[in-house]
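Engineer: Here is a sequence with its predicted model. Questions after.
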Amino acid sequence: MPKTGREKNTANKAKHSKLIAQKKNKAKSKDADRKAKLKAIVEFGKSKKANSNSKS
């Protein structure tokens, strides 16, 4: 028979889920920021290379 009264782990599970979601979102945002920085660097390099080719 199921126990009566207060539910056992709901508060801890909710807190854990929230923290894990924060961790995943932080990792996603860091990854997105890193990709954006790399993309900007590549674009800068391409534009610089194009400028140097047009000058020669």
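Structural biologist: Received it, and whenever you're ready, just let me know what you need.
Engineer: CA only for contacts and neighbour counts going forward, please
Structural biologist: Fine.
Engineer: can you pull out the helices in this structure?
Structural biologist: 10-55 (DSSP state H).
Engineer: another one to put next to it:
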Amino acid sequence: MGVMNDYMVGYYGEGFDMSTAIFPAAEYTWMIAIIIIALIALWQARTFVSQF
């Protein structure tokens, strides 16, 4: 599967297969989630301020 799978196998052991994981990219997906939440918060703040 590539470099990412090699990192995962090195971290979790030989029996780990990234393609069968429940949440495959959990190592860095939390960063993407935080960015999305921050963008939504900025959009909400912008629409709130524009009411005044």
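Structural biologist: Arrived safely. On a predicted model such as this, the values are computed, not experimentally measured, just so you know.
Engineer: what residues are up against the aligned partner of residue 29 of structure 1 in structure 2?
Structural biologist: Taking TM-score structural alignment, residue 29 of structure 1 has residue 26 as its aligned residue in structure 2. Residues near residue 26 of structure 2 by C-alpha atoms under 8 Å, 6 or more residues apart in numbering: none.
Engineer: Next one: residue 26 of structure 2 from residue 49 of structure 2, what distance?
Structural biologist: Shown here: residue 26 of structure 2 relative to residue 49 of structure 2, a distance of 35 Å by C-alpha to C-alpha, to the nearest Å.
Engineer: Repeat that for residue 11 of structure 2.
Structural biologist: Following C-alpha to C-alpha, the distance that separates residue 11 of structure 2 from residue 49 of structure 2 is 46 Å.
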